[in-house]
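> coordinates only, sequence not included:
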């Protein structure tokens, strides 16, 4: 194959033509990577990789080295003996992860290929690279590839890897002819139109506005408090954001990063964040005050606001990410499966990896809703 690679420890080392390869994903471009580097979670280290052939760069990718032993909690999905067993297994047999991709996002933000590259060969080379240069990591993971890219992994070097899929990514597609939020509401069936009206009525008295960098910095402590409530009560955590994460994103990404804040009587009670890239909106992190979330149906109203933002501004699709699939489907999002490939460095564990994965990441049961009127 005659490939070679370069590992970069810092974004300042990235070659000048990096973004010309990374243009397919905003999350692989220099601006985002620089913001990420300035606000990296304490238990995460980044390596940026370039793949070359005959001095020509064919692909760029993001590697994350994650140390789960530095976390005080993995989440609150389980209780009692089950959570003790899960924590024991993670700390002793899966505490150090090497991920090709971004574990803070949903989607294929692992690697971008030049048009003239051969993705199967590049991925084979990267697999060899991580096996040889990152031996200290318990598990190697290549994450969030769409179904049509599974073919790249159908080669001998991946035979021992577990192909897995967990919760789907929930994606919303704006319909042709929608120009305002009421067009979306009109397309809902009566049951879900009533849900929309009920949620909007509950939110009366809540002020929503977009914050600039100065305002984000001024409210940073409260923002982080709201973020932590959601993060620490999530089903599973592999990191916690740095306190300055949102201000770093706004400073570096500008109008590509949107921060929406929700206030009641002048007090910040919630927020959500979005990235915009061409005709796509990518949802990012959010937070809310648990004391008002249920009363104001705040999370559901945030979802409706994101839909409205996409329609009014001409975005064709919203990637809502994983988690809360049922409520996201109730506003019109559809599940899209993403696939990953995982291999444990201990052969005796790797042979039983499928069984262990089902224990650590049990299948989530949920009901898909269909909120739109039938044509």
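Alright, I've got the coordinates. The shown structure was predicted, so the numbers you read here are calculated from the model rather than taken from an experiment.

> contacts, neighbours, all on C-alpha from now
Noted.

> any chance you could map the helices in the stretch 251-375 of the chain?
For the stretch 251-375 of the chain, the helices defined by DSSP state H, counting those that start in this stretch cover 290-296, 298-312, 325-330, 347-350, 353-360.

> Which residues does the fourth one contact?
Right, the one you point to is helix 347-350. 160, 343, 344 (CA atoms under 8 Å, 6 or more residues apart in numbering).

> hmm, who's touching stretch 56-66?
With CA under 8 Å, 6+ apart, stretch 56-66 has contacts from 18, 21-22, 28, 43-52, 95-103, 109-114, 116-117, 122, 137, 238.

> Assign a three-state SS to residue 47, would you?
strand (DSSP: H, G, I helix; E, B strand; the rest coil).

> Would you mind measuring from it to residue 281?
26 Å (CA to CA, to the nearest Å).

> what about those two, which has more around it?
The residue with more neighbours, out of residue 47 and residue 281, is residue 281; 24 against 16, by other CA atoms under 10 Å.

> Check it against this one:
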């Protein structure tokens, strides 16, 4: 029986039987509750969900969003000649463009597609590519399509996208700390560090000692939502690239759905919220989500270093076996013992002729290098 795709515009319209067919919901990021939190809080984004069916049973799933991005947001932080930058900007009319993302635009990692076990992975993934193509044709004014983010172990499957005229490019890696089972406390972790990195961790805790930390309930998130959003915007403004700004109403819904598995921790200087971290415990992994920082107080009170230390603490306390610290600030994260996990995404212009230009551009994109520290003894 051939594979066919079915596209849904809301989580609520997806038959429960499809989720049961896939048996994917043990991973929180593929659960309808997780996806719905983003859908209902971010109304400026068009969400679509592609299911691949065989004999009327779901065998694969893809999560997509259609967002509007300024083309200069994409090109300004990529190393290229001014001539190439002008060509790319002109190709998109120096304007905002509608982009179809396959993969969760708010997560860094391989959380956008799910292939059921014991199915032909290549054929099933090709069916997803056909589903994305079908979706892109049905939506007006889409200029580009990006399918993200794949680990090296998946490339033997995902490289078949090149037959659909996509170009592959590496993006900033996720920074992963692997936790050892003998680390039962933050002191155990620090004892495994070389002296200068242990001093660095202690200094961050000492400088931030004046801060009062508090785990947020659903009500706390609602109460401080405007301050959280402002602090989050601060970090977005400092980022090299951000496809879309998250409405932190999402966090209210995530906390309601996932209780203690979804963590938001606020940092107060006297009565002023000056920072926060967020994280999701997904099976045996702790994944850092967005943070927010008051940069006017960051240097004096080591808010960001304190947040990084607390991610390690949370990983140990939740008995996780790894912490995903996400992208950006890779060198700083490596001082805590994080190692890079390479990620690849694929892009193409919707129209064939401009796509030949875009493919050459994508192939010449190089991610920024960084110094990888080795902090453990």
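Yep, it's here. Every value quoted in this text rests on a predicted model; they were computed, and no experiment measured them.

> hang on, the earlier thing: pull out the buried members of the contacts of helix 347-350 of structure 1.
Buried positions within the contacts of helix 347-350 of structure 1, assessed by neighbour count (16 or more other CA atoms under 10 Å), are 343, 344.

> a markdown table please, covering the contacts of helix 347-350 of structure 1 and showing distance to residue 85 of structure 1.
Formatted as a markdown table, these follow (distance: CA to CA, whole Å):
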| residue | distance to residue 85 of structure 1 |
| --- | --- |
| 160 | 26 |
| 343 | 21 |
| 344 | 19 |
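
> so what's the residue nearest in space to the middle of structure 1 up against?
The centroid of structure 1 falls nearest to residue 105 when counting by CA atoms, centre = their mean (1.6 Å). Residues near residue 105 of structure 1 by CA under 8 Å, 6+ apart: 284, 321.

> what lines up against it once you look at structure 2?
Alignment note: residue 105 of structure 1 maps to residue 107 in structure 2; criterion TM-score structural alignment.

> now do residue 207 of structure 1
Using TM-score structural alignment, residue 207 of structure 1 lines up with residue 212 in structure 2.

> Next, find the distance separating that match from residue 296 of structure 2.
Taken as CA to CA, the span from residue 212 of structure 2 to residue 296 of structure 2 is 17 Å.

> Residue 2 of structure 2 too?
Relative to residue 296 of structure 2, and taking CA to CA, residue 2 of structure 2 is found at 59 Å.

> got it, and residue 90 of structure 2?
According to CA to CA, residue 90 of structure 2 and residue 296 of structure 2 sit 37 Å apart.

> Which one of these two is surrounded by more residues?
Higher neighbour count among residue 90 of structure 2 and residue 296: residue 90, with 12 against 9, using other CA under 10 Å.

> Of the contacts of stretch 56-66 of structure 1, keep whichever come out buried.
18, 21-22, 28, 43-44, 46-52, 95-103, 109-114, 117, 122, 137, 238.

> hang on, residue 31 of structure 1 packs against residue 252?
Yes - the criterion here is CA atoms under 8 Å, and residue 31 of structure 1 meets it with residue 252 at 6.0 Å.

> List the buried residues in the strand ranked longest in structure 2.
For structure 2, the strand with the greatest residue count under DSSP state E is strand 57-70. Buried residues in strand 57-70 of structure 2, counted by 16+ other CA under 10 Å: 57-69.

> which among those gets closest to residue 330 of structure 2?
Distance to residue 330 of structure 2 across the buried residues of strand 57-70 of structure 2 (CA to CA) is lowest for residue 69, with 24.4 Å.

> Map the closest one onto structure 1.
Per TM-score structural alignment, residue 69 of structure 2 is aligned with residue 68.

> so what's the nearest residue to that match once chain neighbours are set aside up against?
Leaving out its chain neighbours, the residue that sits closest to residue 68 of structure 1 by CA to CA, 6 or more residues apart in numbering is residue 95, at 4.8 Å. Residue 95 of structure 1 makes contact with 66, 67, 68, 69, 138 under the criterion CA under 8 Å, 6+ apart.
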